[in-house]
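> Could you work out the structure for the sequence below:
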Amino acid sequence: MNVTVRLAQQPEADALLGRSPLAVLVGMLLDQQVPMEWAFSGPYSIAHRMGGDDLDAHAIAAQDPEAFAALLSEKPAVHRYPGSMAKRIQQLCAYLVHEYDGDAEALWRDAGSGRELLRRLQALPGYGKQKAQILTALLGKQYGVTPDGWREAAGAYGDDGSRRSVADITGPETLAEVRAFKQEAKAAAKAAGPQGKTGTKAGPKAKKTT
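Here you go, the predicted model:
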């Protein structure tokens, strides 16, 4: 895998995201309750602090939990909630080790359909349906992972020309468009009252991912 993305808006972090399937999974996991650029720069920060140029699922899963949480908590922190996210990242990596021998790309390498891809992503620790659909859209739109039916599996996030999630971020302009869409959606949900709110719960409060 070697593609050009601009999710973190930082050259080194984006270069890692362009070549590392595990970095993409971790960045997507971190993408809640923090700005998108902060979340997707997280994989690079973790790799750098672990003394490498990529992430390794076996190495992360084997880390002492307290030491790994401390690593994410170093300033600048990798996430607003570094302790809880450290636990989730280790759970994700342990799952990948157990189910895919640590090979993150195996999640989509032989997925025969968009429905199967979505099922595999939704089974990941820390991933609900919404996050799995957004990642399905991101993989299809920017990473060339396009099994039959991937757009349908991704729901509205798979629509061409949409500006509703990280799947549609290709630079500063599209980032601004996605943020505007999210602000409008949030305002509409607030105006609709409690019954108008949607999204999955993750972390201390419920918030939508990008």
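> contacts, neighbours, all on C-alpha from now
OK.
> where's the spatially most central residue of the chain, which helix or strand?
Centroid-nearest residue in the chain: residue 28, 0.7 Å away (criterion: C-alpha atoms, centre = their mean). In this assignment (DSSP states H and E), residue 28 forms part of helix 21-30.
> following that helix, which helix or strand shows up next?
helix 36-49.
> related to what we said a few turns ago, check which helices and strands the helix holding residue 28 sits against.
helix 11-19, helix 36-49, helix 82-100 (3 or more C-alpha pairs under 8 Å, 6 or more residues apart in numbering; DSSP states H and E).
> contact partners of it?
In this structure, residues lying in contact with helix 21-30 by C-alpha atoms under 8 Å, 6 or more residues apart in numbering are 1, 16-17, 39-44, 54-57, 79, 85, 89, 103-105, 126-127, 131, 135.
> Give me the buried subset of these.
By neighbour count, with 16 or more other C-alpha atoms under 10 Å, those hold 16-17, 39-44, 54-57, 79, 85, 89, 103-105, 126-127, 131, 135 as buried.
> To compare with the earlier structure, here is another sequence to fold:
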Amino acid sequence: MTFSLPIDAEANALLDRDPLAVVIGLTLDQQITMEKAFTSPWVLVQRLGHAPTAAELADFDSEALIAIFAQPPALHRFPKAMATRVQEVCRVLVDRYDGDAAALWRDAPDGAELFTRIHALPGFGKQKAQILVALLGKQYGVQPPGWREAAGGYGEVDAYRSVADIVDEESLAKVRAYKKQAKAEARAAGQ
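Got it, this is the predicted structure:
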């Protein structure tokens, strides 16, 4: 399946061919739009002049990486924190998976193990880990036994709850409507 977020075609193509770009996109997917989060790996490639490896980013001079993230337009609204987070994620990929982002999921025997591996990444709480499990299953065909259960509600067919379900403008609108409703319900429950 081809990654088909309603973003720049070259950004989608990078997400199709580069597992690290997917991990970086999901790392950045907080407090900014999904489109921005998943376009930022392509912008990073443009700024560096090549697609970086996890090892390269893990060893990158921290201040220089922050400067690259902060260069207008910034890759995230919190460029310092997110450059640091991306670097931390890349260090885990280097330490545990020999720098191969796809190794994070390639040989996962089941959905529970896949979730555990992803949940161990810096900044990947339960929800974000479930979203990546769902994204891998729905968009990339990474479907070890039990992956839908490990993804929770995000793994359901036609859930329209996250980036895992976005394939066009219509599905993006459905995900946005779900998120808006969930926020409204959370606010109402908090009163």
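> TM between them?
Superposed pair, TM-score by TM-score structural alignment, normalised by the length of structure 2: 0.98. Supporting alignment: 191 aligned residues with a C-alpha RMSD of 1.0 Å.
> picking up where we left off before, now distance to residue 165 of structure 1 too, for the helices and strands packed on helix 21-30 of structure 1, in TSV please.
Shown next, in TSV, are the helices and strands packed on helix 21-30 of structure 1 (distance: least, C-alpha to C-alpha, whole Å):
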stretch	distance to residue 165 of structure 1
helix 11-19	17
helix 36-49	10
helix 82-100	21
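> what's the closest of those to residue 155 of structure 1?
helix 36-49 (20.6 Å; C-alpha to C-alpha).
> buried set for the very next helix or strand once past that closest one?
Using DSSP H and E, the helix or strand that follows helix 36-49 of structure 1 in sequence is helix 57-62. For helix 57-62 of structure 1, burial by neighbour count (16+ other C-alpha under 10 Å) applies to 57-58, 60-61.
> Next: stretch 171-188 of structure 1.
Quick answer for stretch 171-188 of structure 1 (16+ other C-alpha under 10 Å): 174-175, 177-179, 181-182, 186.
> can you count the residues close to the closest residue to residue 143 of structure 1 other than its chain neighbours?
In this structure, residue 143 of structure 1 finds its nearest non-sequential neighbour in residue 3, 6.6 Å apart by C-alpha to C-alpha, 6 or more residues apart in numbering. A total of 14 residues lie near residue 3 of structure 1 under the criterion other C-alpha atoms under 10 Å.
> my read: residue 3 of structure 1 touches residue 20, true?
No. Residue 3 of structure 1 is beyond contact range of residue 20, at 9.7 Å (criterion: C-alpha atoms under 8 Å).
> between the helices and strands packed on helix 21-30 of structure 1, which gets nearest to residue 162 of structure 1?
So among the helices and strands packed on helix 21-30 of structure 1, helix 36-49 is nearest, using C-alpha to C-alpha, at 17.1 Å.
> What residues in structure 2 pair up with that closest one?
Residues 34-47 of structure 2 are matched to helix 36-49 of structure 1 when aligned by TM-score structural alignment.
> outside of the matching stretch, which residues touch it?
So stretch 34-47 of structure 2 is contacted by 5-8, 10-12, 14-15, 21-22, 24-26, 28-30, 51-52, 68-69, 75-76, 163 (C-alpha under 8 Å, 6+ apart).
> now with 7 Å?
Applying C-alpha atoms under 7 Å, 6 or more residues apart in numbering, the contact partners of stretch 34-47 of structure 2 are 7, 11, 14, 21, 24-26, 28-29, 51-52, 75.
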